[in-house]
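A.B. asks: here is the input, now give the coordinates:
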Amino acid sequence: MTDTMVRYQEFRLPDVGEGLQDAEIARWHVGVGDTVTDGQVVCEIETAKAMVELPVPFAGVVRELRFPEGTTVDVGEVIITVAPPEAVGAPAEPPAAEPARQPVLVGYGAAAAPTSRRPRRQAPAPAVPAAPAVPVRGTERAMAKPPVRKLARDLGVDLGRVRPSGRHGDITREDVRTAAAEAVPVPVPTESQEQVPVPVHETRIPASAVRKATARAMTESAFGAPHVTEFVTVDVTRTMKLVERLRKDPEFAGVRVSPLLLAVRALLFAVRRHPEINASWDEERQEIVLKHRVNLGIAAATPRGLLVPNIKDAQSLSLPRLAAALDGLVTTAREGRTTPADLGGGTLTVTNIGVFGIDTGTPILNPGEAAILALGAIGPRPWVHRGEVVPRQVTTLALSFDHRLVDGELGSRVLADVAAVLHDPRRLATHG
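C.D. replies: Model prediction:
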C-alpha cells in the first residue's frame, strides 16, 4: 500500500450473545463524515432478545454506513467503515477480495462451520463510498423511539408528515397507525364511476424480533412441558398496609414499592422452604437439575413485546435491595435498554397481571423453568374476618408448573406458602 492509499477499517456485526445469527439495525448514532473515537456507540441493533448498543473498536472518520436503519444484517457482515484520521482525503485502496463469509461468534474470527440463516427482510443498500446511506447526524428528525421508527418503515409512513401526540412531542405507535390508515390509496374513478372510498378492514403489522422469539418460545413451552396450574384466593389486607408503611420508610426512598415486591419476597420465602421448585428438566439426560441460585424473572410488557429479564441471585438480597433491583429491572426493560445478559439464566418467573385489572390466569412457563407465579388484581371483596363478613383486600394467585419436575404436592405447598406470607407478611420475620 503506498503513502497515498489507505485501507479503511471495517467494523463487522458481532454476535452479542447466545449464538445469534442476525440482528436489525434499529438506529444509527453517526453519519458519514462524523469523527468517532474508540469505544463510541455508533448504532443500536435489535436482536431476538434485546436492544443493544454497539461501540466501534477503533477511531477515525466514518466513510460509509453499509446498511440503512431497518435492515436485518447477518452476524459477520461489515456494517460501517472508518478511515484513520490522518488518512482523510487520501484515495482508498480497494478492499481485497474476501473468502466466502461465514457467521462469526463473539469477536471477529470466522466460525469453524457455516450455520443456517434466516432470510433477510430487506436487501442491503448498495455501497457508495462517498454518499451517506442514512441521514447525517444533525439533520432535523422527527422524535420517535426505535420501535416506532421501525413500525413507520414497515407501514411506509413518512415520520416527517406525522403529527405527534406524545407527552414530550414524540410520535407514538398510534400516531403511525393513524397516518398509515389515512394514507391508504383509493382507486381513481373513471368518468362513469363515482368516487367511493375503499373500506379498510385490517392492518398487517410485521412482528418484531422479540415477538417472533416470544411466539416460538411460548409454543415450545406450551407443547413441550406438561403444564399444571393451581389457584388460591387470599386476603392480603395486611400486605397492603405493609406496602403503605414501606413507601414512607427512608430505606425505600427513591424506589417504587408495590404489592409485586412482597409477592416476589413471598416466592423467595417459599423457594427457601422448598428448593426443589427452583429446577429445570434436562431432556437429553433425563435428569432434574436443581439450581442453587434464584435468578428471578419479572415479566415486563414493553413496546417491543414481552420481555422477562431476571434479578440475579435474588435470594441473597435484602428487601430494600430487592426493591431497587426490581424497580431498575422494570424501568430498563420499558426503556428498551435490557441486555441479553439480563434475559439469560432465569430460574423462576413472576408475572403481575393484576396491573391490567385481571383477577387471574394460567401463565405459560418461561422455557427451561419449573414454575411461574401470576399475581392477580387486588381489590376490596366481602370476606369472613374474625367471624364477620367485612370488606377486605383480596387477590387470586396462580402457579403454573412443569409436572415433570413438580408434582401436585410440591406445587401446592409452594403456592400455599406464598399465600400465607401475603396474608400475614410477619411470617417473613418469624420464619427467617
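A.B. asks: going by C-alpha atoms from here, please, whenever you check contacts or count neighbours.
C.D. replies: Noted.
A.B. asks: residues contacting stretch 247-265, please?
C.D. replies: 239-240, 243, 246, 319-320, 322-324, 326-327, 350, 352, 375, 418, 422 (Cα atoms under 8 Å, 6 or more residues apart in numbering).
A.B. asks: what's the longest strand in this structure?
C.D. replies: Ranked by residue count and defined by DSSP state E, the top strand of the chain is strand 388-402.
A.B. asks: now, the contacts of stretch 247-265 that are in strands?
C.D. replies: Counting by DSSP E, the contacts of stretch 247-265 contribute 350, 352, 375 to strands.
A.B. asks: buried ones among those residues?
C.D. replies: 350, 352, 375 (16 or more other Cα atoms under 10 Å).
A.B. asks: turn these into a markdown table, including distance to Val389.
C.D. replies: Converted to a markdown table, these look like this (distance: Cα to Cα, whole Å):
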| residue | distance to Val389 |
| --- | --- |
| Val350 | 31 |
| Asn352 | 28 |
| Leu375 | 24 |
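A.B. asks: could you count how many residues lie near Ala324?
C.D. replies: 19 (other Cα atoms under 10 Å).
A.B. asks: quick check: nearest residue in space to it, chain neighbours excluded?
C.D. replies: The shortest distance from Ala324 to any non-neighbouring residue, by Cα to Cα, 6 or more residues apart in numbering, is to Val255 (5.8 Å).
A.B. asks: I have a second one here; can you model it like the first so I can compare?
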Amino acid sequence: MAVFTMPSLGADMEAGTLTEWMIKPGDTVTRGDVVAVVETQKGAIEIECFQDGTVETLDADIGETLPVGAPMATIRAPGDNAPAPAEAAAPPKTPHAPKPPAPPPAMPDTDETPPASPAARALAAERGVDLAALSGTGPGGAIVMADVEAAAAPTRKPQAEPGAGLDMAAMRTAIANAMARSKREIPHYYLSQTIDLQTASDWLTETNATRAPGARLLMSALLVKATARAAAKTAQMNGHYDADGFHPASAVHVGAAIALRGGGLVAPALHDAQDLPLDTLMARMRDLVTRARGGRLRASEMTDGTITVSAMGDTGADAMAAVIYPPQVAIVGFGAPVSRPWVAGDTVCPRMTVTATLSADHRVSDGRLGARFLAAIDAGLQAPAAL
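C.D. replies: Got it, this is the predicted structure:
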C-alpha cells in the first residue's frame, strides 16, 4: 500500500485545502493522473498521482485543510492483494464521506443555488457560468469543476477575470516568506551582462511578418530558450539544493515568472524547455499565462522548476536582480529591451539590447562559472534561428 500525501507545492506552502476529489475508492490510477484539486495561496492546483495502483481509501474530507505531508488517500499498488474480509471487518480504514464544502461568505448557498466546491465556484465566476442552471455530479449532488467545464465549453471566455479564485493578500504573504527564507539561507551572488539583441529582434520581425497574431513569437520565448540551452550545458545552474547538498537536474524545467492581474507572482515550470521548438515553447508559455491568471495550474508545474527566468517585457526597468526561488540555485532576470549606442566594428550605431542579471547560489557555483553561463545565453541569442 502507498499513502498519497498532501504535496509541497513550493517553498512558500505549509498547508492546502482539499476542494475536490477526482477519484473514488476502486478507481484505477496511473502516474500523472489528476486525482484531486487543492486550494493554496496561488489558486486551485490540480494534484497529480505519483504511482500506479487502485484507490483503496480516501482519507481526507473535501473542505479539510491539511499540512504538507498529511495523508490524503491510500493506493494499492499493482500486484498487492486486497485486504481479506477479516481484515476489512477489523478497525476499517473506510473512506470519509465527503462533506459539502462550505461556500465563501460572498457567495452563500440559496434555495436557487446548488452546493458547489470552492474551486467550482471560482471557475464558474471565471467562465461566467450560472451555478443555479447546473446539475452536480459530485458527492451529494454537489457541483464540481468538471460540471462547470462541461457547461462552459461552448462559451468559454478568452481571458480569466483579474485575480479569479486567488487570495492576493495570502499570496503576497507567501511570496514574502519564501523570499525572506531565500535571502536568509542562500548566499546570493550577482552578475550582469548587456546583450546585443538586434539580430534576434530582426529575426523575430522577419519570422512574424506573415504570421497571424496568435501564431507570432515573442522575444520572451527566445530568452527562455537561450537560458534553457545554456543551463543544459552548465549543471551548476540547473538543479536543487537541499539538506544533502546540490542535486543537478537531468533536464531543464524553466520556471517562467508570471505576473498575475491584481498583484502576485507565480513561476510554473516549462518542462524540457531546452528541447522544445520555439513555436511549441511559445504555445506552452501562452497556455501557462492563461491558466496561471485563472488560478488553474498543476502540481508538477509548481514543483518541477530547475531554474527560473523573470523578464520585464517590453516596458519596465533596464535591469533586474531577482531572488532565487528555493530549492533552485539560479534565476536569470532580463530587463526591458532598449535601444542603446553600440560599438559594432569601428562604428557606433543604435542597437536593441537587453541586460541579463544572473542571481546564483555561491554554495554551488562562482563568478567565473556564472560569467560563462551568461556568455552562453548571449551566444544563443546571436543565432536565434538555431534556438
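A.B. asks: superposing both, give me the TM-score.
C.D. replies: Comparison of the two superposed chains (TM-score structural alignment, normalised by the length of structure 2) gives a TM-score of 0.62, and 294 aligned residues with a Cα RMSD of 4.4 Å.
A.B. asks: closest to Arg272 of structure 1 among the contacts of stretch 247-265 of structure 1?
C.D. replies: Within the contacts of stretch 247-265 of structure 1, proximity to Arg272 of structure 1 (Cα to Cα) peaks at Val418, which comes in at 11.3 Å.
A.B. asks: counterpart of the closest one in structure 2?
C.D. replies: Aligned by TM-score structural alignment, Val418 of structure 1 pairs with Ile377 of structure 2.
A.B. asks: list the residues that contact that match.
C.D. replies: For Ile377 of structure 2, the residues meeting the contact criterion (Cα under 8 Å, 6+ apart) are 226-227, 229-230.
A.B. asks: would TSV of those residues with distance to Ser192 of structure 2 be doable?
C.D. replies: Below are those laid out as TSV (distance: Cα to Cα, whole Å):
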residue	distance to Ser192 of structure 2
Ala226	16
Thr227	14
Arg229	18
Ala230	15
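A.B. asks: so which of the residues you listed belong to strands?
C.D. replies: Per DSSP E, the contacts of Ile377 of structure 2 never map to strands.
A.B. asks: from those residues, which ones fall inside helices?
C.D. replies: 226-227, 229-230 (DSSP state H).
A.B. asks: list the buried residues of the helix or strand encompassing Ala420 of structure 1.
C.D. replies: Ala420 of structure 1 is part of helix 408-423, with elements assigned from DSSP states H and E. Residues of helix 408-423 of structure 1 classed as buried by neighbour count (16+ other Cα under 10 Å): 410-412, 414-423.
A.B. asks: longest helix of structure 2?
C.D. replies: As assigned by DSSP H, the longest helix anywhere in structure 2 is helix 168-185.
A.B. asks: find the centremost residue of structure 1, please.
C.D. replies: Leu307 (3.9 Å; Cα atoms, centre = their mean).
A.B. asks: what's the match for it in structure 2?
C.D. replies: Counting by TM-score structural alignment, Leu307 of structure 1 corresponds to Val266 in structure 2.
A.B. asks: for the stretch 101-250 of structure 1, which segments count as strands?
C.D. replies: All strands of the stretch 101-250 of structure 1, identified by DSSP state E, counting those that start in this stretch, fall at 227-235.
A.B. asks: show me the helices in it, by range?
C.D. replies: Remark: helices assigned in the stretch 101-250 of structure 1 by DSSP state H, counting those that start in this stretch are 146-155, 173-182, 209-224, 237-247.
A.B. asks: list the buried residues of the last one.
C.D. replies: This points to helix 237-247 of structure 1. Neighbour counts over helix 237-247 of structure 1 (16+ other Cα under 10 Å) mark 237-240, 242-243, 246-247 as buried.
A.B. asks: closest to Ile25 of structure 1 among those residues?
C.D. replies: Closest approach between the buried residues of helix 237-247 of structure 1 and Ile25 of structure 1, by Cα to Cα: Arg247, at 41.1 Å.
A.B. asks: corresponding residue for the closest one in structure 2?
C.D. replies: By TM-score structural alignment, Arg247 of structure 1 lines up with Asn208.
A.B. asks: now, which of the contacts of stretch 247-265 of structure 1 sits nearest Gly17 of structure 1?
C.D. replies: Nearest to Gly17 of structure 1 among the contacts of stretch 247-265 of structure 1, counting by Cα to Cα, is Leu326 at 23.2 Å.
A.B. asks: and the residue mapped onto the closest one from structure 2, how many neighbours?
C.D. replies: The equivalent of Leu326 of structure 1 in structure 2 is Met285 (alignment by TM-score structural alignment). Close neighbours of Met285 of structure 2, defined as other Cα under 10 Å, add up to 19.
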